[in-house]
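S.K.: any chance you can model this:
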Amino acid sequence: MRIGELAKATGVSTRSLRYYEEQGLLPASRGANGYRDYGEQAVRVVAFIQDLYRAGLSSEIIRQILPCAGSARPQGDCTELLARVRQVRDQLAHQEQQLAVRRKMLERYLSGAATPAGLEAHLNRAH
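M.R.: Next up is the predicted model:
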């Protein structure tokens, strides 16, 4: 399929698809006319790439993941890569915990149950 067809099938811009190709994430063959041609797996690969980007992974890590994620047996050892992905997952979990704490603090402030840290001392000096 051509790039426009892939863009339509995935909802991803042609610019992003070209970027994925430049980054070595999405292989494309070239016809005699120079047009990109993508295989039948391209729609699933693009969806997977999008998921990994949304998870906060970089192009470099995604490029390493793709050979380990295919249906064929991975080439090389994916153990180190899996450890890196786990590390990213754990960082995201930590960020989620921090956000939950901040959200609770804001909810307490909005409900009148608490004053943001340091603000109470500032308010007392102003009066």
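
S.K.: drop to CA atoms for contacts and neighbour counts, all remaining ones
M.R.: Will do.

S.K.: which stretches in this structure count as strands?
M.R.: Assigned by DSSP state E, the chain shows strands spanning 29-30, 36-37.

S.K.: need the contact partners of the last one.
M.R.: Outside strand 36-37, the residues that touch it by C-alpha atoms under 8 Å, 6 or more residues apart in numbering are 1-3, 28-31.

S.K.: name all residues that make contact with the residue most central in space within the chain.
M.R.: Per C-alpha atoms, centre = their mean, the C-alpha nearest to the average position across the chain is that of Tyr53, at 2.0 Å. Counting by C-alpha under 8 Å, 6+ apart, Tyr53 touches Ser59.

S.K.: one more, for comparison:
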Amino acid sequence: MRIGELARRTGVSERALRYYEEQGLLTPLRRPSGYRVYGDADVAAVRRIRILLGAGLNTAQILEILPCIVDEDGWLTPDCPELTEALRQQRARIDEAIGELEATRANLDTIIGAERRGG
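M.R.: Next up, the predicted model:
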């Protein structure tokens, strides 16, 4: 299938698919004309990429861990022991960011409350 068909089947823009290729996440075959040719495996790969992006990983991280991800009945699971630890570290970074955002929100709530009391 060509890039337009892959975009339709995955709901991902052609631009994003080209970006995934630039990042090494997809490696379509090329016709002599230069057209990209994708297979059904690429549909599944795009699905995994989107899930991992949604989990807060960047494309460099995804490139590194993608070979260690197994898609079992729609659930992505790590297949390399070191991957589980890396994912735990990523989760810890997200937890820290959430904590910082909650503190920021609490500060704003205090300021908003002071504004109401003062005027």
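
S.K.: any chance of the strands of structure 1 in JSON lines, plus mean neighbour count and distance to Gln95 of structure 1?
M.R.: Formatted as JSON lines, those follow (neighbours: other C-alpha atoms under 10 Å; distance: least, C-alpha to C-alpha, whole Å):
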{"stretch": "strand 29-30", "mean neighbour count": "12", "distance to Gln95 of structure 1": "40"}
{"stretch": "strand 36-37", "mean neighbour count": "16", "distance to Gln95 of structure 1": "39"}
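
S.K.: Arg84 of structure 1: which of these is closest?
M.R.: strand 29-30 (30.6 Å; C-alpha to C-alpha).

S.K.: mind listing what Met1 of structure 2 touches?
M.R.: Met1 of structure 2 makes contacts with 37-39, as judged by C-alpha under 8 Å, 6+ apart.

S.K.: make JSON lines from those residues and add distance to Glu64 of structure 2 to it.
M.R.: Output for the contacts of Met1 of structure 2, formatted as JSON lines (distance: C-alpha to C-alpha, whole Å):
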{"residue": "Val37", "distance to Glu64 of structure 2": "24"}
{"residue": "Tyr38", "distance to Glu64 of structure 2": "21"}
{"residue": "Gly39", "distance to Glu64 of structure 2": "22"}
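
S.K.: now the two most distant members of the contacts of strand 36-37 of structure 1.
M.R.: Ile3 and Gly31 (12.0 Å).
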